[in-house]
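> prediction below, plus the sequence it came from.
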Amino acid sequence: MKQIGIIGGLGPESTVEYYQSIIKKYQKKENSLQVLPELYINSINMYNIFKYISEERMDDLIEYLGNAARKLELLDVDGIIIAANTPHLVFEEVQKQVEVPMLSIVDAAVEAAENQGAENIGLLGTKFTMEQNFFKKPFIEKGKNIYVPDESTQQYLHEKIVSELENGIVNPETKKEFERITREMIEQHKLDTVILGCTELPMILSEKDFSIPFLDTMQVHVDRIVDFMFEESKA
């Protein structure tokens, strides 16, 4: 069975959820609770990621993530994932730092949106994910319409994600505001799905409170990871 290396800590809360979700879906696929996947987690500092992006130090960002990936590669893993959306800003450059394949959360999200038949898509996440093109471009290339909130709303969402959700804090007032913003986007753009493009957002937003399906990037990523672990290794 293939082994996976996880670049985690981006943030800690979602890394724990990744770990538990991979185990549950692995056991479900094996149809047994008496098996466990072999995983390696390299937990790095998410605040370094935010700092490098904010200061537009892309070379430092690539080196920091590349170093984390290379450490996992030394453990002889079969594949590597970054357990967050925002660092995928430099995913292709980090992939070049290692020989083993890396599994992209963006690719998993695009495939899931295709399977849903989604056309008008809302994207929520950190400011970096919403304002940059790395996440939106693959959807646009597939002919999808993808929408993000206005700049001031992006800043509000980002601040709450970093100061509260990344630290495991779910504030009821923040939850109400996130829900209001999401409903306004759905109505304004006639959305048929909303992408939770930050792995902490499921802590505060749930599709059961809305009239359309959501696309949880962490869960579709985990699905892809577990499928990869069961694929036969090439000779």
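Yep, that arrived. Numbers count the residues shown, from 1 in each chain.
> CA atoms for contacts and neighbours, from now on please.
Fine.
> wait, N85 touches I105, no?
Yes. N85 lies in contact with I105 (Cα atoms under 8 Å); the separation is 6.6 Å.
> which residues do these two both contact?
By Cα atoms under 8 Å, 6 or more residues apart in numbering, N85 and I105 have these common neighbours: T217.
> between the two, who's got more neighbours?
Shown here are N85 and I105; by other Cα atoms under 10 Å, I105 has more neighbours (27 against 24).
> what's the distance between the closest residue to the more buried one other than its chain neighbours and L201?
Counting by Cα to Cα, 6 or more residues apart in numbering, I105 lies nearest to H221, which is 5.2 Å off, once chain neighbours are set aside. Using Cα to Cα, to the nearest Å, one obtains 15 Å as the distance from H221 to L201.
> helices of this protein, residue ranges please.
12-30, 46-54, 58-73, 91-95, 105-116, 127-131, 136-141, 151-163, 172-189, 217-230 (DSSP state H).
> one more to weigh against that first structure:
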Amino acid sequence: MTDSRSDPVALRFRDLDAFGHVYHAEYLTLLDELRTAWFGSVLGLDHPQSYVVVRVEIDYVSSLTGDDGSVHGEFAVEAAGTTSLTLRESLRAGDGREVARSRVVVVLRDPRTGSSRSLSDRERASCVRYAERRGHAMKRIGLLGGMSWESSAHYYRLVNELVRDRLGGLHSAECLMFSVDFAEVEAMQESGRWDDAARLLTAAARVLEGGGADFVVLCTNTMHKVADAISAGVSVPLLHLGDTTAEAVLATGVRRVGLLGTGFTMEQSFYKDRLAGHGLDVVVPEADDRALVHRVIYDELCRGVVSERSRVAYQAVIGRLVEEGVEGVVLGCTEIELLIGPEHSPVPVFPTTRLHAEAAVRLALG
């Protein structure tokens, strides 16, 4: 759960009885104080009369004394109504020990009129982020896809298959997907409007964050050119494809790799430099081979066309990279693994879509 913990509050002399224990009634006061502060940080309800408690149930778990020093709260949204919120709360001592748990219903209030009011769209989106998670502690994956939808569908299948394989039974990934119109993005690529593309994808990432994604997976190699801008525009982590790929390559002992991808990925520095930053020596094909690889991606693979003729042509490109001494080949476009598998190369291939999906599931499941 994202930021479910409040800042700590120091225990005060007035909270204690003659034996140094916190009065049971004070547990409610402490929870109220912690809840109000948490509401301020999460929903912006920083006015002391922004809500009223209409129902509270509390279970006392263990004693709390002045020696504990401080307390903090952990909060989750169980339900969001039109004007009300139902919360699950945990009061914890400074050492993290749970001392009480409660269930509380609050009604939002307009401090100016004293009347109840409805949750705003922004508040409701925030509530989704802090929704109570039951069962296993799976983080919610935010898939930012559509570039192209062919590979995004592969991402979706992979993360669900991998979660099923890890957890068994009918388990599947807890995930969201925002799929953009690739024609719009491709036009921005061709015209060099990378700032516009960054704004478009950042807005999409914010929708995923508002929907409760604990981290964002950008389902494309090429658009990692604007990954830093997207990451700066959201408060949840972005799982960088270049990092997950480099880590997988290094784990095999390979150091010199060929890179296949779009012309942007092969010719510009943003991806090669990310791999090189991990200690990899990156080799790209010659100009004619780069043009062929790029054309097949956009004219065929992004349109769902998988051609044996193009597979043979890619194998020839890989062969020429091997002649230059590469020890492995990074399939640096999420569509390429629809065409090329391990059986099509004399050296190991590193399928970035699968590697990215595997890293996302590891992060989601811990």
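It's in. What you see is a predicted model, and the numbers here were worked out from it, not measured in a lab.
> kindly provide the TM-score of these chains.
The TM-score (TM-score structural alignment, normalised by the length of the first structure) is 0.93; 229 aligned residues with a Cα RMSD of 1.2 Å.
> give the aligned equivalent of the residue nearest to I105 of the first structure in the second structure.
Aligned against the second structure by TM-score structural alignment, H221 of the first structure finds its counterpart in H356.
> equivalent analysis for D76 of the first structure, please.
Checking TM-score structural alignment: D76 of the first structure goes with G212.
> same question, I146 of the first structure
For I146 of the first structure, the residue aligned by TM-score structural alignment is V282.
> what's the answer for R183 of the first structure, then?
R183 of the first structure maps onto G319 in the second structure, by TM-score structural alignment.
> and C198 of the first structure, by the same measure?
Under TM-score structural alignment, C198 of the first structure pairs with C333 in the second structure.
> try Q20 of the first structure
In the second structure, Q20 of the first structure lands on R157 (TM-score structural alignment).
> please report the distance of its match from V163 of the second structure.
From R157 of the second structure to V163 of the second structure the distance is 10 Å (Cα to Cα).
> just L28 of the second structure next, same as before
From L28 of the second structure to V163 of the second structure the distance is 40 Å (Cα to Cα).
> out of the two, which sits in the busier spot?
A count of neighbours by other Cα under 10 Å puts V163 above the other of L28 of the second structure and V163, at 22 against 17.
> quick one: that one and L363 touch, right?
No. Using Cα under 8 Å, V163 of the second structure is not in contact with L363, being 11.2 Å away.
> re earlier: the match of R183 of the first structure: neighbour count?
When neighbours are counted by other Cα under 10 Å, G319 of the second structure comes out with 15.
> ok, now I212 of the first structure?
12.
> neighbours around I4 of the first structure, how many?
26.
> so what corresponds to it in the second structure?
Under the alignment (TM-score structural alignment), I4 of the first structure maps onto I141.
> ditto for A113 of the first structure
Using TM-score structural alignment, A113 of the first structure pairs with V249 in the second structure.
> was I right about its match contacting P348?
No. Counting by Cα under 8 Å, P348 is not a contact partner of V249 of the second structure; they are 9.4 Å apart.
> out of the two, which sits in the busier spot?
Using other Cα under 10 Å as the criterion, V249 of the second structure and P348 rank with V249 on top: 24 against 19.
> next, the contact list for that one, please.
255, 350.
> distance check, it against T352 of the second structure.
10 Å.
> roughly how far does K2 of the first structure sit from V106 of the first structure?
For K2 of the first structure relative to V106 of the first structure (Cα to Cα), the value is 21 Å.
> so between these two, which is more surrounded?
Between K2 of the first structure and V106, counted using other Cα under 10 Å, the more crowded position is V106 (23 against 16).
> that one contacts K137, correct?
No. Between V106 of the first structure and K137 there is no contact under Cα under 8 Å: 10.0 Å.
> once you drop chain neighbours, what's closest to K25 of the first structure?
In space, K25 of the first structure is closest to V226, 6.9 Å off (Cα to Cα, 6+ apart).
> residue contacts, that neighbour?
22, 25-26.
> would you turn the residues you listed into TSV with distance to E13 of the first structure?
Output for those, formatted as TSV (distance: Cα to Cα, whole Å):
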residue	distance to E13 of the first structure
I22	15
K25	18
Y26	20
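> closest one of those to I44 of the first structure?
I22 (19.4 Å; Cα to Cα).
> thought V222 was touching that closest one, still the case?
Yes. Counting by Cα under 8 Å, V222 is a contact partner of I22 of the first structure at 5.9 Å.
> ok, these two, which is more surrounded?
Taking other Cα under 10 Å, I22 of the first structure and V222 do not tie; V222 has more neighbours (24 against 21).
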